[in-house]
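> what follows is a predicted structure for the sequence shown.
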Amino acid sequence: MRTAAGVAFLLLQLVWMLVEQRGPTRYFCWAPNDYMTRYHLEVRVAGRALSPAEIQQRYHLPAEDLSENVPQHLIDILEQRERTSGRGEEAAVALRYRVNGREERTWSRP
């Protein structure tokens, strides 16, 4: 019985990891982290550009940095802030990023 429970647990984790590998977030993967995301964040609140220090204070992220995660992690942090405590502040967010030195992409909100 204990062996069956252990095998079932490991199989469940394997399936979960395989599902996460196909998704954009990869929060619950066992796979090695092989992503380097260089990004630059620009934010305007009510038409005024925020300084790097204000961006750091608002999102707890540097305005420009190298992250060892997929870009979706950064996007999730930005969206969470704007959906909760930033709601109603008319923030325009632009995230420019490169994954592993490839072509630059941009994500923006709204």
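Happy to help now that I have it.

> contacts and neighbour counts: CA atoms only from here.
Will do.

> for the chain, which segments count as strands?
Along the chain, counting by DSSP state E, strands occupy 37-45, 48-49, 64-67, 91-99, 105-109.

> distance of residue 30 relative to residue 101?
Noted for residue 30: a distance of 24 Å to residue 101, by C-alpha to C-alpha, to the nearest Å.

> those two: who's more crowded?
Between residue 30 and residue 101, counted using other C-alpha atoms under 10 Å, residue 30 has the larger neighbour count: 14 against 11.

> contacts only, for the closest residue to the more buried one other than its chain neighbours.
In space, and not counting its chain neighbours, residue 30 is closest to residue 17: 6.4 Å by C-alpha to C-alpha, 6 or more residues apart in numbering. Residue 17 makes contact with 28, 29, 30, 31 under the criterion C-alpha atoms under 8 Å, 6 or more residues apart in numbering.

> included below, for side-by-side comparison, is a second structure:
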Amino acid sequence: MSLRKKIGLLFIAAQFILIVYAKFVPERFFCWAPFDEHTFLDVDVEVNGKSLSKKEIEKRYRYKSLGWEPRSINNVFNIIRQYESTYGKNDNAKVTVKYSTNGNEERIWFLE
């Protein structure tokens, strides 16, 4: 078998492994597995006792604060956790994310 064919088969095998792996982890950053979750989310943030507007929240996290997320909701949680553990660690922020995945009942995620 030629080197090109071996590299091609290795590439296809790696992609298959990543798709299977992505089905069993909450985050799916580095694979092209199909988006099988659709989540409606609504983020609210309070910093030092002051509620932020939707625009302020979007500026803070550089991500939407209200709308549809076509990937795992854990991606949004990771964006918020990362910001609050670095840039916002001294802001005394209280974050609430209300979300509903695939039309199921609404859930609430907190970060204080």
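Alright, I've got the coordinates. Values in this document were obtained by computation on a predicted structure and should not be read as measured data.

> before we move on, the earlier item: CSV for the strands of structure 1, including mean neighbour count and distance to residue 73 of structure 1?
Shown next, in CSV, are these (neighbours: other C-alpha atoms under 10 Å; distance: least, C-alpha to C-alpha, whole Å):
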stretch, mean neighbour count, distance to residue 73 of structure 1
strand 37-45, 19, 10
strand 48-49, 12, 23
strand 64-67, 15, 9
strand 91-99, 19, 12
strand 105-109, 13, 12
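
> so what's the most centrally placed residue in structure 2 closest to, chain neighbours aside?
Residue closest to the mean C-alpha point of structure 2, counted by C-alpha atoms, centre = their mean, is residue 75 at 1.2 Å. Nearest non-adjacent residue to residue 75 of structure 2, counting by C-alpha to C-alpha, 6+ apart: residue 27, 5.9 Å away.

> hang on, that neighbour packs against residue 72?
Yes. The pair residue 27 of structure 2 / residue 72 is scored as a contact, 6.3 Å apart, by C-alpha atoms under 8 Å.

> quick one: map residue 105 of structure 2 onto structure 1.
Alignment note (TM-score structural alignment): residue 105 of structure 2 maps to residue 103 of structure 1.

> buried set for the helix ranked longest in structure 1?
In structure 1, assigned by DSSP state H, the helix with the most residues is helix 2-22. For helix 2-22 of structure 1, a neighbour-count test (16 or more other C-alpha atoms under 10 Å) marks 17, 18, 20, 21 as buried.
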